[in-house]
Structures are given as structure tokens and as C-alpha cells.
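Coordinates only, no sequence provided:
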């Protein structure tokens, strides 16, 4: 992999990991265009996931610190048999745990049975991008703003988690699916997008660990250091910019731009997969 390829793939991962256009789908698309070797792609993917993980940590570091503190306080309260279980950050922590379970279960099933590899083709990506386009149109028409960490139900967090599990399909946006589910459940805009991105941390880290474990078993990284560094920095910086951009668009009800984009790219993928 060249430095320029690493730069492009890093930018694609950083932007599409958080923008509701599907990072997995775009990595399949750009992988086809650049004709990357599978080994390089897997090794590179681990570093890209770590970079985007750090992007979320940079934006929401205050919330993450509070959640970590709340985790240890909660463990202590469990052993003491007491504590305030209605504190906003404690409720958010429990909601995040609940929301993570479906993706873990489905992700393991995909990995064990090789379903993820079977679905990584342009036709599937194109179809799922069209589904993402429909979801993005729906988000702008969700006008409910009732719930945040202080009053959202645990059942609603499970629904958002199921949406994240469905987004393991390449081409179906994780952020798009979870934000749509959260808004449909009545989450306030700020909380919906925050919850979606905080939910991404276990998912991103889990993907990195699974791919990293596979690399160790297969003999480790087979790519030069410079492309890794370039791709890592590109993914981290573009990820931070993408999160800030997405927050701004959600507040202005302009998710329809992603609906248009996903529709166009999805149709192109479907047509290309048929005629090639």
C-alpha cells in the first residue's frame, strides 16, 4: 500500500465512520477501486479503527471521564447494596451496556460463520446504501425531543442497540441507523447523537481487537510503517471534523443531503455490480 492510498483510505474511514454513509460500505467501494490486498486491508483497518476511536474520545472526553467514574461508583454500590440508580450518567452507562449487547452477539455470529466476508460486495453495499438513504430522509422528520439520559427508558436503548447490530451489514450506516432509532424513540437531538457516538466506542474497539487477533494468528502486519502513520493521522483528524460537522447538520435538520448522496452512490454500486 502506498502513502497516497493510505491517505485516501484514512480519510474515507474517518469521514464515513461517523457521517451516515457507511464506513464499511465505502471501504469495500474504495478497496475495489484501489485493488488493495486483503492482508493489507485487514492490518490497515485495525489502525483506522483505533484512530476513529480516539476521535470520539477527543470530542466527548468529559462524558467518557464521567462514565468511567460512574462505572466504579456503580460497582461499589452493587457490593454495598445501595446507591442512586437514577443519576443521569449512571443511567447512560447502563443504557450503553444494554445497547452494546446486540452488536456483540450479531458481530460474533458474523465472524464465526464468515457472514461479513460473504456480504462484502458491491451489490449488497448498494442495496444497503439505499436503505440508509431512506433512514436519513426519516431523521429530518422526527420532531420529538422528549428524552435524554435522565428519563429515557432502558427498553429504548435496546432498540437503538438492535439498530446498531443491523448496521453490521456493509453499506448500512451505523451512525445513521442508531441516530434514526434514537430520534424515533424520542431522544433529544443532542442526546441522540451523543449516545450514538458513545455507543460506537465498544463497536470500534471490538472490531479492532477481532481484526488484530486475526492478524496475530496470520503472522502480523504486512504493511510499511509510513502508510500506517499517514492513514492513522488522516482517520483521526477527519473523524473529529466529521463528528462536528454531523452535529451541526442534525441541529439544522439537513440530513437529507446524506439521503441524496447514499441514493446516488447506492444506485451506482448496484449498476456497476450488475454490468461488470
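Ah, there it is. As the structure is a computational prediction, the values presented were derived from the model and not from experiment.

For the rest of this, base every contact and every neighbour count on C-alpha atoms.
Noted.

all helices for the stretch 51-200 of the chain, in order.
61-80, 88-112, 115-119, 122-139, 154-166, 174-184, 189-218 (DSSP state H, counting those that start in this stretch).

contacts for the first one?
Residues outside helix 61-80 that contact it (Cα atoms under 8 Å, 6 or more residues apart in numbering): 57, 83, 89-90, 92-93.

Out of the helices of the stretch 51-200 of the chain, the one nearest residue 50 is which?
helix 189-218 (6.7 Å; Cα to Cα).

next up, a second structure to put side by side with the first:
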């Protein structure tokens, strides 16, 4: 395998790690980057699945103590059970809608023009909600109740539109129901674990006849890059988000979507 193929895999992994948990759309960035560099990964869905698993593993590492507490303590009444139930409630809308509409959405909407439009619209929404959102009333993740969790879950379902951003949609929904920025980010990251694992299993099942483990070097490079970069990004965001807010990501989305629309028009 030549060096350019490994470099392309590295770039795709880095972009996955950078964008998966920021409200700027990892799918959108990967589609646009793939178009720009002409990326060709191994046959089947193995490469895409591997870099997503790398990003998921990073979140599991960062929130490992929270996850251990949920596993050990959710079996009896208490805050951990309340937390786990609300994660489940937030997970269900995307799971049901995704299982039903995954195929039509993939066929109809996975193209650069939809991505660019969704980036711009989502950027405007982030800026507007940061400016006019309600005063925070939810100051820890266990305070997110069942109704708020379900609303966040329906926000997550919107992220099936490429370019919308799963983390962006869930964070915006959490802000609208009164969560502090850090709480919104943490709930989004924890919710990502069952959601992304379910999406990965679903993708593996759908593509089971086409899976091919050729290109192991590309897969390994992409997985490692996604894991390391996502680990840094998640830890950084949890430290600074209360201070910087989400508005800079909104402006970034608008700028990127606008520039890419211009590039696509000139090609």
C-alpha cells in the first residue's frame, strides 16, 4: 500500500476525531474531505466503522468512571438509575427513526450540497439559540428529566440529515430545555455511546455481505488517529465550553458551508 493511501486514511481519522463530538458534523466533514482528496478506503464499510469506533472508545475512556457507576448502580433505585433511564429515553427516538428511515435518507441526502446547506442552517441555529436560550435551570446531568431526555432524543434524530451534527443537535436541544453548556455537552457525549454503537452494529449488519478486511493498514491508521484526536477534543471541550460557548462553532459552520458551496459551484 502506498504512502498516499495511508496519509488519506490518517487525514480521515483525524477529521473524524476532531469533528465527531464538536457541533460541526463529522459526517459532513468526512463527505466533503472525501470529495476533495478522492478518498478510497477498503471495500465495504470497514474503514468508516473503524474510525467511528475509535471516536467512541475515546468517550468511553474519558467518562469511564461515570459508565462504571451506571453499570454497577443502575440496578437499584437512585440517581444512577434515573440517569440510565433518561439516557435510554433519549436514545430511543433516533433508534426507531433511524432503523426505519436509514436507507431512504442515505440514498437521498448523502451528497455535498445537502451537507453544505445543513452546515449553514445548523450554524445559524446554534448562534440564535446561544443568544436567546432560556436561563439554565439544569446544572447536572442527573437533573435532566424524562421529558427533557425525550426532546433531546428527537433532536438527535434530526442528525440523520448529513451535515446536521449529532452532537450539535443534541446540545442545542439540551440548551433549549434549560441545561447548562457543560451539562448539555456531557449528556451529548454519554448519549453518543449507545447511539454510535447501535449505528455501528446496524451498519455492519446491513453491509455484512460486502465487508472486506483488506486495507488493514488504512483501518489501523484511521482508528488510531480518530481515537487519539477525539480523546484530546473531548477533554478540551469539557474544560472550556462553559467559558467559550458554542457560538464560535456556529460561525465556523456557516463559513465552511459557504466556502464549500462556492468550491462545488466552481468545480
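Noted; the coordinates are in hand. Note that this is a predicted model, so its numbers are computed, not measured.

rewinding a little: farthest pair in the contacts of helix 61-80 of structure 1?
It's 57 and 83 that sit farthest apart of the contacts of helix 61-80 of structure 1, by Cα to Cα, at 27.6 Å.

which of those two has more neighbours?
residue 57 (18 against 12; other Cα atoms under 10 Å).

Over in structure 2, tell me which residue corresponds to that one.
Taking TM-score structural alignment, the alignment pairs residue 57 of structure 1 with residue 60 from structure 2.

residues contacting its match?
67, 193.

same deal with residue 188 of structure 2?
Residue 188 of structure 2 touches 167, 170-171, counting by Cα under 8 Å, 6+ apart.

Nearest residue to residue 211 of structure 2 in space, please, no chain neighbours.
residue 44 (4.6 Å; Cα to Cα, 6 or more residues apart in numbering).

Residue 82 of structure 2 now?
Distances taken as Cα to Cα, 6+ apart place residue 142 nearest to residue 82 of structure 2, at 6.9 Å, with adjacent residues excluded.

Roughly how far does the one you found sit from residue 191 of structure 2?
13 Å (Cα to Cα, to the nearest Å).

same question, residue 95 of structure 2
Taken as Cα to Cα, the span from residue 95 of structure 2 to residue 191 of structure 2 is 12 Å.

Check residue 156 of structure 2 too.
9 Å.

These two: who's more crowded?
Using other Cα under 10 Å, the more surrounded residue of residue 156 of structure 2 and residue 191 is residue 156, with 30 against 24.

In structure 2, what range does stretch 240-247 of structure 1 match?
So stretch 240-247 of structure 1 sits over residues 231-238 in structure 2, by TM-score structural alignment.

what does the matching stretch rub up against?
17-18, 21, 55, 58-59, 61-62, 182, 185-186.

Kindly indicate which of those lies nearest residue 208 of structure 2.
So of the contacts of stretch 231-238 of structure 2, ranked by how close each gets to residue 208 of structure 2 (Cα to Cα), first place is residue 55, at 21.8 Å.

What is the equivalent residue in structure 2 for residue 173 of structure 1?
Using TM-score structural alignment, residue 173 of structure 1 pairs with residue 165 in structure 2.

Please name the nearest non-neighbouring residue to its match.
residue 25 (3.8 Å).

got the contact list for the equivalent of the one you found over in structure 1?
Counting by TM-score structural alignment, residue 25 of structure 2 lines up with residue 22 in structure 1. For residue 22 of structure 1, the contacting residues are 16, 129, 170-175, by Cα under 8 Å, 6+ apart.

Using the alignment, find which of those residues stay in contact in structure 2.
Of these, the ones still in contact in structure 2 (both residues aligned by TM-score structural alignment, their matches' Cα atoms under 8 Å) are 16, 129, 170-175.

Show me which of the residues you listed are buried.
With neighbours counted by 16 or more other Cα atoms under 10 Å, these contain buried members at 16, 129, 170-175.
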